[in-house]
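# here is a sequence together with a model predicted from it:
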Amino acid sequence: MADIHLYTAATMNGYKPVIFLEEAGVPYDLTFVDFANQEQKAPDYLKLNPNGKIPTIVDRFEGRPIFESGAILWHLAEKYGQFLPSDPVGRSEVMQWLFFQVGHIGPMMGQAMYFQHIAAPNGHEEPFSIKRYVDESRRLLEVLDTHLEGREWIAAGQYTIADMMIYPWARAYVWARVSVEGLDNLKGWFDRIDARPAVQKALTIPKANPHFWDEKADASAFAKENAARFASDVKSDR
């Protein structure tokens, strides 16, 4: 039995711990959390993650669950001694960019996706909200592009959990409908991570969603399914 039991789904947050585990070569057990059946809200799952979201891990060796993707990657990096510098300055730099993703890129791009792919097809077209979140997402990608000038990786001069945290969200600019035109440093960083076999494998676990990343993918069927799955999340005052 593996030390790590991962509960996840095929979302930007859900792919993050899979990327770490595949990159680190750590064995793990996986449970797919089915949003269509509201498994993330089931009583047994809420005992592991009181927020009813994914991902969650159970560290069987320590006998405890850990939720929130940033906390999970931090825990795994500490546990396995990989993808996190040992020096205080390097560790601090990694954590700053980890929190940059948690506090900015994830929420802003997530809202851009929500208003375009869930609210709008369920009868709540909000042009102001869409523009607000798409514009802010673009600004954040510009921050990354500027930071990556002359750098191969996000922090500490090496590939770390900061890259793993930011990549699934920033790379999903396609699904968020955010332009990356002119952001050549960012595109180069995408290319470097795209070329990592462990990352490409991780993006198929628990299943692949090419609609998030590939501009040429036919997203029509997936978009309808996705909008229907989360229709109950759209509040109506009618």
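Thanks, I have it.
# from here on, contacts and neighbour counts on C-alpha atoms
OK.
# just the endpoints, please. Distance across stretch 176-190?
16 Å (C-alpha to C-alpha, to the nearest Å).
# so which bits of it are buried?
Of all the residues in stretch 176-190, those buried under the rule 16 or more other C-alpha atoms under 10 Å are 176-178, 180, 183, 185-187, 189-190.
# got it, and stretch 106-118?
Neighbour count says stretch 106-118 has 106, 108-118 buried, by 16+ other C-alpha under 10 Å.
# want to throw the buried residues of stretch 176-190 into CSV with distance to A170 and secondary structure?
CSV is the format used below for the buried residues of stretch 176-190 (distance: C-alpha to C-alpha, whole Å; DSSP: H, G, I helix; E, B strand; the rest coil):
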residue, distance to A170, secondary structure
A176, 9, helix
R177, 11, coil
V178, 10, coil
V180, 10, coil
L183, 12, coil
N185, 13, helix
L186, 9, helix
K187, 10, helix
W189, 10, helix
F190, 9, helix
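# quick check, nearest of the buried residues of stretch 106-118 to L30?
Nearest to L30 among the buried residues of stretch 106-118, counting by C-alpha to C-alpha, is G106 at 23.4 Å.
# so the residue nearest to K187 when sequence neighbours are not counted versus E225, what's the distance?
Nearest non-adjacent residue to K187, counting by C-alpha to C-alpha, 6 or more residues apart in numbering: V180, 7.7 Å away. Distance from V180 to E225, counting by C-alpha to C-alpha: 26 Å.
# go on, D3?
Counting by C-alpha to C-alpha, the gap from D3 to E225 is 35 Å.
# the two: which has the busier surroundings?
The neighbour comparison of D3 against E225 (other C-alpha atoms under 10 Å) goes to D3, with 16 against 12.
# ok, for the more buried one, nearest residue in space, not its chain neighbours?
Computed as C-alpha to C-alpha, 6+ apart, the closest residue to D3 that is not its neighbour in sequence is R60, at 5.0 Å.
# for A223, grab the count of nearby residues.
Around A223 there are 17 other residues, counting by other C-alpha under 10 Å.
# touching, it and H117? I think so.
Yes: using C-alpha atoms under 8 Å, A223 makes contact with H117 at a distance of 6.7 Å.
# okay, pairing it with this:
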Amino acid sequence: MTAYTPPKVWTWDAESGGKFASINRPVAGATHDKDLPVGKHPLQLHSLATPNGVKVTVMLEELLDAGHDAEYDAWLINIQEGDQFGSGFVGINPNSKIPALLDRSSDTRVFESGNILLYLADKFGAFLPSDTKGRTETLNWLFWLQGSAPYLGGGFGHFYAYAPEPMEYPINRFAMEAKRQLDVLDRQLADHAFIAGADYTIADMAIAPWYGALVRGDIYGEAATFLNAGSYSHVNRWVDAVYDRPAFQRGKMVNRAWGEESEQLRERHAASDFETQTWDKIKPADE
């Protein structure tokens, strides 16, 4: 392998970066004017069913199952087509990353998926303990996920599955970190039913879309086998419990635009949409 010598001053090469090179750039801000659609509910979510997007749709579906008035409109942001760089979306999230939430009841914008979970938990008084100790333990794990997931996705996932060519050093470096994170979770779950204790919380909703998808083999090709993910028995037990929840199953479908068409609910505006608006039922005849 040819050794790489960094230049004195880095310049951007738009052709580098692998699978997602076309949507990455070293500057912020909008690239085009585009207003966001507005639905009938106070909560307006603009997202895509990546692990970070699924966190929030699972939370909203869990709130509805728990009897809260958390109806919402979910609009698809297709990051491969650059929707995240439209002026309306940038107005909600200047970082141009999904998901982003606008609460029209208070004209509050909320970005960063972990912060959206925390905002909704506080707004509805749900899935976050009210006592200081329990709340802090839950937030310990929420912030653990927010710091750890970039190593899993942008680190291991990128170099293992998406980089232009496989490179031994970064794959080994991030595989080691991914396995360390799985071990952290496995040790915690050995003595706890859920991540932060006996109860299901926003910590589980944040972590399961990332590490659950990994151990189930839903992301990064053969990564589950490569990392021997089946050996983390406590993680796998917990993943099964979380994935079996009806709200989790629904949340994974919202803003999904790939895979089985019957599991794609590209937009969500009412509970009945899961029965009537999946892509297999509404896709145009010429697609």
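Now that the structure is in, tell me what you want to look at. All of these numbers come straight from a predicted model, not from anything done at the bench.
# re earlier: pretty sure the residue nearest to K187 of structure 1 contacts Y173?
Yes: the pair V180 of structure 1 and Y173 qualifies as a contact (C-alpha under 8 Å) at a distance of 7.5 Å.
# ranges for the helices of the stretch 101-250 of structure 2?
Using DSSP state H, counting those that start in this stretch, the helices of the stretch 101-250 of structure 2 run over residues 113-124, 132-150, 168-189, 202-207, 213-215, 223-226, 233-243, 246-253.
# need the winner for burial among the ones you listed.
The highest average neighbour count among those, using mean count of other C-alpha atoms under 10 Å, belongs to helix 202-207 at a mean of 26.
# quick one: that one aligns where in structure 1?
Using TM-score structural alignment, helix 202-207 of structure 2 corresponds to residues 161-166 of structure 1.
# how big's the offset between the matching stretch and structure 2?
On superposition with structure 2, the mean distance recorded for stretch 161-166 of structure 1 (mean C-alpha distance after the TM-score superposition for structure 1) is 0.3 Å.
# centre of the chain to that stretch, how far?
A distance of 9 Å separates the centroid of the chain from that of stretch 161-166 of structure 1, by C-alpha atoms, centre = their mean, to the nearest Å.
# equivalent analysis for stretch 117-129 of structure 1, please.
Using C-alpha atoms, centre = their mean, the offset of stretch 117-129 of structure 1 from its chain centre is 22 Å.
# what's the first-to-last distance across that stretch?
End to end - C-alpha to C-alpha - stretch 117-129 of structure 1 spans 13 Å.
# got it, and stretch 208-224 of structure 1?
17 Å.
# residues near the alignment partner in structure 1 of L63 of structure 2, how many?
Residue correspondence to structure 1 (TM-score structural alignment): L63 of structure 2 is matched to A24. As a burial measure, A24 of structure 1 scores 16 neighbours (other C-alpha under 10 Å).
# was I right about L186 of structure 1 contacting L148?
Yes: with contact defined as C-alpha under 8 Å, L186 of structure 1 reaches L148; the gap is 6.7 Å.
# how much space between L203 of structure 1 and L46 of structure 1?
According to C-alpha to C-alpha, L203 of structure 1 and L46 of structure 1 sit 25 Å apart.
# please read the previous query as pertaining to Y167 of structure 1.
Per C-alpha to C-alpha, Y167 of structure 1 is found 28 Å from L46 of structure 1.
# what do you get for N122 of structure 1?
28 Å.
# neighbour count: Y167 and L46 of structure 1, which is higher?
Y167 (21 against 14).
# for the more buried one, give me its contacts.
For Y167 of structure 1, the residues meeting the contact criterion (C-alpha atoms under 8 Å, 6 or more residues apart in numbering) are 190, 193.
# give me the number of neighbouring residues for the spatially closest residue to D204 of structure 2 that is not a sequence neighbour.
Among residues not flanking D204 of structure 2 along the chain, I195 sits closest, at 5.9 Å (C-alpha to C-alpha, 6+ apart). If you count neighbours by other C-alpha under 10 Å, I195 of structure 2 ends up with 27.
# how close does I195 of structure 2 get to V242 of structure 2?
11 Å.
# what's the overlap in contacts for these two?
Shared contacts of I195 of structure 2 and V242, defined by C-alpha under 8 Å, 6+ apart, comprise D204.
# tell me the spacing between the aligned residue in structure 2 for P50 of structure 1 and E112 of structure 2.
In structure 2, the residue paired with P50 of structure 1 is P94, using TM-score structural alignment. P94 of structure 2 is 11 Å from E112 of structure 2, where distance means C-alpha to C-alpha.
# now swap in R250 of structure 2 and tell me
In terms of C-alpha to C-alpha, R250 of structure 2 sits 21 Å off from E112 of structure 2.
# with W75 of structure 2 instead?
As for W75 of structure 2, its distance to E112 of structure 2 is 17 Å (criterion: C-alpha to C-alpha).
# when the two are compared, which one has more neighbours?
Set W75 of structure 2 next to E112 and count neighbours by other C-alpha under 10 Å: W75 wins out with 21 against 17.
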